[in-house]
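[1] curious how this folds, go ahead:
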Amino acid sequence: MNIQSICVYCGSSFGNQTVYAEAARSLAGALAARNIGLVYGGGNVGLMGVIANEMLRLGGEVTGVIPQALMDKEVGHKGLTHIHVVKDMHERKAMMAALSDGFIALPGGIGTLEELFEMLTWSQLDFHQKPIGVLNVEGFYAGLICFLQNLVDTGFVKAEQAALMMHEDNADALLQRLQTWVPQKSTKLRDALAAQALFP
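    Prediction:
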């Protein structure tokens, strides 16, 4: 795929291990080396600030999208290439998705997971055809990967839908997978209708 910008979801905290910040810097370096721009939540705190500052240090393009309420709390980054201040979280997520050719989740909290799963949901419904991955830093996403397999095993998610969430523990390997990903036509709605006929 021709990827010019990647949306990165990540924590507004640093986590309790330095390896998370190191992974954010590593991803910034991999993006900058490929001349891929960063789209992110516009913050200057936690891993958000780490990846943005490293991208800027390397001369990369960084676009932030942040709600006015968070900008007012002075957590917005003032030195980005582009900054979009929007009215709420819904507009933020929609704009970040529109500006990006793919999505990566670094370690983060509930907000990071919510953003990741919204993009996975949109993908399985065929609302977008953009690659999605998680950087599995020190096994951070191992439990989530296992839970997705459980969803497959229990019949709530098809294997090809679970496979939409690519995962690697190395930034270069993950970007390589995103760049070579080939979208498949979603069968989610068709399968749901077929199941409805079997279980009215």
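
[2] okay, CA-based contacts and neighbour counts for the rest of this
    OK.

[3] ranges for the strands of the chain?
    When assigned using DSSP state E, the strands of the chain occupy the ranges 5-9, 37-40, 62-67, 82-86, 103-105, 132-135, 165-168.

[4] hmm, who's touching the fourth one?
    The list of residues contacting strand 82-86 from outside it, by CA atoms under 8 Å, 6 or more residues apart in numbering, reads 42, 62-68, 71, 92.

[5] quick one: which of those residues is nearest to residue 186?
    Using CA to CA, residue 92 comes nearest to residue 186 of the contacts of strand 82-86, at 25.6 Å.

[6] let's compare: structure for the following, please.
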Amino acid sequence: MKNIDLVYGGGNIGLMGLISQTVFDGGRHVLGYFIPKVLMAKERKADMSLHSDAFIAMPRSYGTLEELFEIITLAQLGIYNKPVILLNINVYYNSLLSFIDQVVEEGFIKQNAQHIIVSASKAKELIENLKDYYPCYEEIALKLNWNSEQLRHSQINEIPT
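    Here you go, the predicted structure:
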């Protein structure tokens, strides 16, 4: 577990506070993006994804789930091709994983898109998954040029007049 830096949402209490302090005390870089203003949320997420090598969701609440599904959606579109890992401590995410299995079974998510999410029950397993990760999003979405100018232009064109 050497040479692993941390980019995260910036909270300094609870589990993330403990993890960030441990990483920092271990001599690694810790970059916290804590921007409390609602208007800056999208910029914060985009910046975090640019500076990270993986997205790891630990047992948390609505904010984590919202960010998790946004990253999964970006991966499905071919915009984000880094590991998306659920740290499934004490089977916390089992119900969510079962739900995703059901949605795939019913045909709402393609079978190969199901592999965007990797689950690990322990930190050591998570590290191994990071080492062995290979994006497998073929046929999910075409690789498009997702620069911000094109996105702004396409959004402007889609506004009804």
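
[7] TM-score for the pair, please.
    The TM-score (TM-score structural alignment, normalised by the length of the second structure) is 0.82; 142 aligned residues with a CA RMSD of 1.7 Å.

[8] hmm, back to that, with mean neighbour count and distance to residue 49 of the first structure added, can I get the strands of the first structure in JSON lines?
    What follows is those, written out as JSON lines (neighbours: other CA atoms under 10 Å; distance: least, CA to CA, whole Å):
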{"stretch": "strand 5-9", "mean neighbour count": "25", "distance to residue 49 of the first structure": "12"}
{"stretch": "strand 37-40", "mean neighbour count": "26", "distance to residue 49 of the first structure": "10"}
{"stretch": "strand 62-67", "mean neighbour count": "24", "distance to residue 49 of the first structure": "11"}
{"stretch": "strand 82-86", "mean neighbour count": "17", "distance to residue 49 of the first structure": "14"}
{"stretch": "strand 103-105", "mean neighbour count": "24", "distance to residue 49 of the first structure": "15"}
{"stretch": "strand 132-135", "mean neighbour count": "25", "distance to residue 49 of the first structure": "17"}
{"stretch": "strand 165-168", "mean neighbour count": "20", "distance to residue 49 of the first structure": "22"}
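
[9] what is the burial count for the equivalent of residue 24 of the second structure over in the first structure?
    Taking TM-score structural alignment for the superposition, residue 24 of the second structure sits opposite residue 56 in the first structure. If you count neighbours by other CA atoms under 10 Å, residue 56 of the first structure ends up with 17.

[10] just give the nearest non-adjacent residue to residue 56 of the first structure, would you?
    residue 62 (6.9 Å; CA to CA, 6 or more residues apart in numbering).

[11] for residue 88 of the first structure, same thing?
    residue 67 (5.0 Å).

[12] which ones are touching that neighbour?
    Residue 67 of the first structure touches 85-89, 92, counting by CA under 8 Å, 6+ apart.

[13] looking at the second structure, which of the residues you listed hold up?
    Retained in the second structure (both residues aligned by TM-score structural alignment, their matches' CA atoms under 8 Å) from the contacts of residue 67 of the first structure: 88-89, 92.

[14] quick check: the helix or strand that contains residue 151 of the second structure aligns to which part of the first structure?
    Using DSSP states H and E, residue 151 of the second structure sits in helix 148-157. Per TM-score structural alignment, helix 148-157 of the second structure has no counterpart in the first structure.

[15] show me where the first structure has helices.
    Taking DSSP state H, the helices of the first structure run over residues 18-33, 46-57, 68-72, 89-98, 110-124, 142-153, 159-162, 171-180, 188-198.
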